[in-house]
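Enquirer: here is a sequence with its predicted model. Questions after.
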Amino acid sequence: MKFGMGTLDDMNHLKNKRIRSVADLLQDQFGLALVRLENMVRGTICGAIRLKLIPTPQNLVTSTPPTTTFESFFGLHPLSQVLDRTNPLTQIVHGRKLSYLGPGGVTGRTASFRIRDIHPSHYGRICPIDTSEGINVGLIGSLAIHGRIGRWGSIESPFYEIDKRSKRIRMLFLPPSRDEYYMVATGNSLALNRSIREEQIVPARYRQEFLTIAWEEVHLRSIFPFQYFSIGASLIPFIEHNDANRALMSSNMQRQAVPLFRSEKCIVGTGLERQVALDSGASAIAEHEGKIFYTDTEKILLLGNGETLNIPLVMYQGSNKNTCMHQKPQVQRGKCIKRGQILADGAATIFGELALGKNILVVYMPWEGYNSEDAVLISERLVYEDIYTSFHIRKYEIQTHVTSHGPEKITKEIPHLEAHLLRNLDKNGIVTPDLG
């Protein structure tokens, strides 16, 4: 470095970072549990020697250290979270989050701007749009739609290798340290008119810079135009014409959508709605081909390969966000189906496609001053016709205790309350079904 013969390492380059997966965290906790178990066994043996006793294997090895260690990890670790199941998109996006926070990482108050900023090595690996808002902006990201975690914890991105001799295209997954040595062009920029010499140049990326080169010099090209975005951002139509801040808000707001009573498929989409709904697991998919023998709201019986398959359906289950998880059959008795066909739609899915809302008419116009500033006027049909009605399931529990004055009782006879306030309670003081 003193004589100018080297370069400084970029700390924010992805080649200098590694992903710590859930398996790595569990491996650390398992090692901690073994250390605690070893200390317990040593203490038991030392105590038995002092008392001149012979300990039994049951007294030496117990499951208490591993159990308490893993319970503490899942309950108290900062990165241990309950899966967000507000809608199918939220469920699949939550599992693809990348975080700089937690033990061994940074905090929202001490992280510098260089850590939060977008780096060229994120190209095709970490979404440049989908991140948290607020103090954790740039610290919590989302894996790109085609990115994957490599063997050594690096994020790999797929590319098509262009072979000039055999004219064959081969797909490669490259880590951040290797794709810098290739001329990488976008997948939709190679449809050129070879008869016009001025059109035989394409934009390409080389060593974290964007260049314009001849198409013969291209080594790799991307496989998909949405390859650089996350799943949430790739569901935004015409994202290339959107402001980045608005696209960030949109990708986060899609995860806040609750399943509606009557959902609709979007009129304008990106083509990934069906794949997102399929990968989320919200819909019931036929694993074998066969014929529908019986169907109702609870199960579907499928005859295939000489045996009957019982496919149970999810019925009005509450998610951890209190939204309603329910599957509706989409096949009829006697119908022959193929493997991979949709058997039942889940929450916020219609015919196997993601349906997060309704298609409504929006008008941008002043209306006698009622929609001044950020005010919005809505039609009364949205309320009276249950267009945006959604189901929520909550569980309430009450306990009775035995006190010094006797056992507590649940009763309807509550003093100093008028009769109309108790009209929804039965004789035992329990809320009447369908009225709570």
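Expert: Everything's here; your move. Numbers count the residues shown, from 1 in each chain.

Enquirer: contacts and neighbour counts: CA atoms only from here.
Expert: OK.

Enquirer: any idea how far Val41 is from Glu71?
Expert: Going from Val41 to Glu71 by C-alpha to C-alpha, to the nearest Å gives 21 Å.

Enquirer: looking at the two, which is more packed in?
Expert: Val41 (17 against 12; other C-alpha atoms under 10 Å).

Enquirer: from what I can see the more buried one touches Leu60, true?
Expert: Yes: the criterion here is C-alpha atoms under 8 Å, and Val41 meets it with Leu60 at 5.3 Å.

Enquirer: also this one, for the comparison:
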Amino acid sequence: QANPLAELTHKRTLSALGPGGLRRERAGFEVRDVHHSHYGRICPIETPEGPNIGLIGRLAAYGRVNRYGFIETPYRRVIHRLSIDDEALIGHDVAEDIVDPETGETIVEAGQAVAQKHIKAIKTAGVEEVDVKPFVTDEIVYMSADEEDHFTIAQANARLDGRRQFTETRISARRNQKFIFSNAKRIDFMDVAPRQIVGVSASLIPFLEHDDANRALMGSNMQRQAVPLLRPDVPIVSTGMEEEAALNSGQVVIAREDGEVVSVTGDSIVVIGENGPLHYALRKYQRSNQSTCVDQQPIVVRGQKVRVGQVLADSSSTRGGELALGQDVVVAFLSWEGGNYEDAILVSEELVRNDKFTSVHIEKHEVEARDTRLGPEEITYDIPNVSEDALKDLDERGIIRVGADVQEQNILVGKITPKGEKELTPEEKLLRAIFGDKAREVKDSSLRLPHGARGKVVDVQVFTRQHDRDLPAGVETMVRVSIAQRRKISEGDKMAGRHGNKGVVSRIMPVEDMPFLADGTPVDIVLNPLGVPSRMNVGQILETHMGRACAGFGRQIEDALDAYRRTHKLDELKKSLTHVYGDDKTVAGLKDDEVVELGT
């Protein structure tokens, strides 16, 4: 649970170990290797680096398990022949001449598109099915590894024209374990997407195809170890899987139905829909099982209309409903006075000052009051030999208040334990019976904050035997105190990119001592250029160039692509409306919003 990606990939883990499986000591290279049947089913990149390499894997991005327990992957069906009554026939090129058997006249020549006027003539000729130039449909077929061996499957990036017909004569494809070049007539199916072959973590790496597999493996594994930051950035150079990963991690709050936001507070969102108000409770400063902080923040405002499936609140390591594991910073590949020798990383003081790589960690501290042989332990404010100043943040029960700032050795929970006593004489026993046992000696066994720790108390839980039956035997009361601590980046911390380019911070440099760009912008991080050629992860260089270009544009590349898609769709809509209204000038003079309104 270190971050949403770690949570998601943990649920998609496949293991060859365990009962009825293999033993890591006996498993050889054959069972660990990537197999052709893994294509689109098991990620060839993401696997542990240790003794479990190849035995533990991850489900590929679009893989699913069928009811028989086999992993299936989706393909798009390729059509070679259409019925004469099928409406899809109009507009598609025929593969060979259609000839009228009585007159011998050619109705449609090979390569010519079938029009509405040809249909009647083709029916008259007695032709029931027409061979067309192969084209790809939206029909999705899931197949297991043994089923796909009988078909020829084209790669997802095979070029198609506007009618989804193959444009190339030699198409890269695969059939029965072999990668081949095939012509369009022999293609049966087509991959749905290039990322189909890899898992979720690997598909988050931009320019993955330019990275060596060993480094891509490290990159995908290290993304799962990323500590949630205070204010993370959605990567400028992203792959498009960031939103899917965040939504499917279960960490973000998603609208269950359409409605209007009527209330937004720090810990809840209220949306009024058709069926009345819906309350969404937010998780605040909760501790994950890796001691990281899970804290959800609303991203909608009062009065905003929301649709079903829309993100209402971000969690740790997400921004705007997209996965955000790190920061966008200015990086230089430069040897700098030996400071980045052997993969060491030089970091600017500005990053520390601006809390760019600052994270919140929540540690829990527990204390138990047991029923001992000498008498019960007691949680109390009355602790012997302790100054009033040390007790200032404790309540009347002896438990620290929520919101208190604590340093090492501060008392979190006051507790006293009966001391062992020597055998009492009959006279002492009589005096004890008369005057009570106030005189008994006790020792201070309070819960104190360990050395090196500090932070703020964010939660206190008290469990008693009366209300919690599942307390361990002999425990009467248990108190759990959660303390949040902000940790800034410091020397010795490990940093990593998405391409397996990892290193340790060797020195935090003053801004004035860092190299700078031509316009005077100081660099945030200095990496060693010798870390690129031998590792063969050139993707980091391409990401740096792309990121620099995008930062200059002042927006994400994805936004530019979305705008292009919208413009493209608008142009298509304009063409359709021109056909309907038959007047090009009328449509051309409309504004974009008016065109959409007219189209709907």
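Expert: Right, received. Where do you want to start? These numbers were taken from a predicted model, which means no experiment stands behind them.

Enquirer: how many residues are close by the residue mapped onto Val192 of the second structure from the first structure?
Expert: Using TM-score structural alignment, the partner of Val192 of the second structure in the first structure is Ile223. Residues contacting Ile223 of the first structure under the criterion other C-alpha under 10 Å number 18.

Enquirer: swap in Leu32 of the first structure?
Expert: Taking other C-alpha under 10 Å as the criterion, the count of residues near Leu32 of the first structure is 16.

Enquirer: Provide the aligned range in the second structure for stretch 280-295 of the first structure.
Expert: Stretch 280-295 of the first structure corresponds to residues 249-264 in the second structure, going by TM-score structural alignment.

Enquirer: quick one: buried residues of the matching stretch?
Expert: 249, 251-261, 264 (16 or more other C-alpha atoms under 10 Å).

Enquirer: next one: stretch 412-419 of the first structure
Expert: Using 16+ other C-alpha under 10 Å as the test for burial, stretch 412-419 of the first structure gives Lys412.

Enquirer: longest helix of the first structure?
Expert: Looking across the first structure with DSSP state H, the single longest helix is helix 22-50.

Enquirer: please enumerate the helices of the stretch 351-500 of the second structure.
Expert: In the stretch 351-500 of the second structure, the helices defined using DSSP state H, counting those that start in this stretch lie at 426-435.

Enquirer: can you check the second structure too?
Expert: Ranges of helices within the second structure are 4-11, 29-32, 116-124, 145-148, 200-203, 213-223, 242-249, 349-353, 426-435, 539-553, 557-581, 584-588, 592-599, based on DSSP H.

Enquirer: the inter-axis angle of the longest one versus helix 592-599?
Expert: Helix 557-581 of the second structure runs at 50 degrees relative to helix 592-599, counting by axes from the mean of the first three to the mean of the last three C-alpha atoms, to 10 degrees.

Enquirer: tell me the residues of the first structure aligned with helix 557-581 of the second structure.
Expert: Using TM-score structural alignment, helix 557-581 of the second structure pairs with nothing in the first structure.

Enquirer: for the fourth one, same thing?
Expert: Taken onto the first structure by TM-score structural alignment, helix 145-148 of the second structure occupies residues 176-179 there.

Enquirer: still on that earlier bit, out of the helices of the second structure, deepest packed?
Expert: Comparing these by mean neighbour count (mean count of other C-alpha atoms under 10 Å), helix 200-203 ranks first with a mean of 26.

Enquirer: which stretches in the stretch 101-250 of the first structure count as strands?
Expert: 140-142, 148-149, 155-162, 169-174, 184-185, 201-206, 209-214, 220-221 (DSSP state E, counting those that start in this stretch).

Enquirer: closest to Leu235 of the first structure out of these?
Expert: strand 140-142 (14.0 Å; C-alpha to C-alpha).

Enquirer: how about the closest one: buried residues?
Expert: Using 16+ other C-alpha under 10 Å as the test for burial, strand 140-142 of the first structure gives Ile140, Gly141, Ser142.

Enquirer: list the contacts of the match of stretch 280-295 of the first structure.
Expert: When contacts are defined by C-alpha atoms under 8 Å, 6 or more residues apart in numbering, stretch 249-264 of the second structure is touched by residues 4-5, 7-8, 246-247, 269-274, 280, 282, 296, 298, 300-315, 318, 321.

Enquirer: over to stretch 218-232 of the first structure?
Expert: Taking C-alpha under 8 Å, 6+ apart as the rule, stretch 218-232 of the first structure contacts 89, 93, 123-130, 142-146, 158-163, 182-188, 204, 234, 251-252, 254-255, 276.

Enquirer: tell me the buried residues within those.
Expert: Members of the contacts of stretch 218-232 of the first structure classed as buried by 16+ other C-alpha under 10 Å are 89, 93, 123-130, 142-146, 158-162, 182-187, 204, 234, 251-252, 254-255, 276.

Enquirer: returning to what we had before: Arg448 of the second structure: which of the helices of the second structure is closest?
Expert: Among the helices of the second structure, the nearest to Arg448 of the second structure by C-alpha to C-alpha is helix 349-353 (29.7 Å).

Enquirer: show where the closest one falls in the first structure, residue numbers please.
Expert: Using TM-score structural alignment, helix 349-353 of the second structure lines up with residues 380-384 of the first structure.

Enquirer: from the chain's centre, how far out does the matching stretch sit?
Expert: Computed by C-alpha atoms, centre = their mean, to the nearest Å, the chain-centroid distance of stretch 380-384 of the first structure equals 32 Å.
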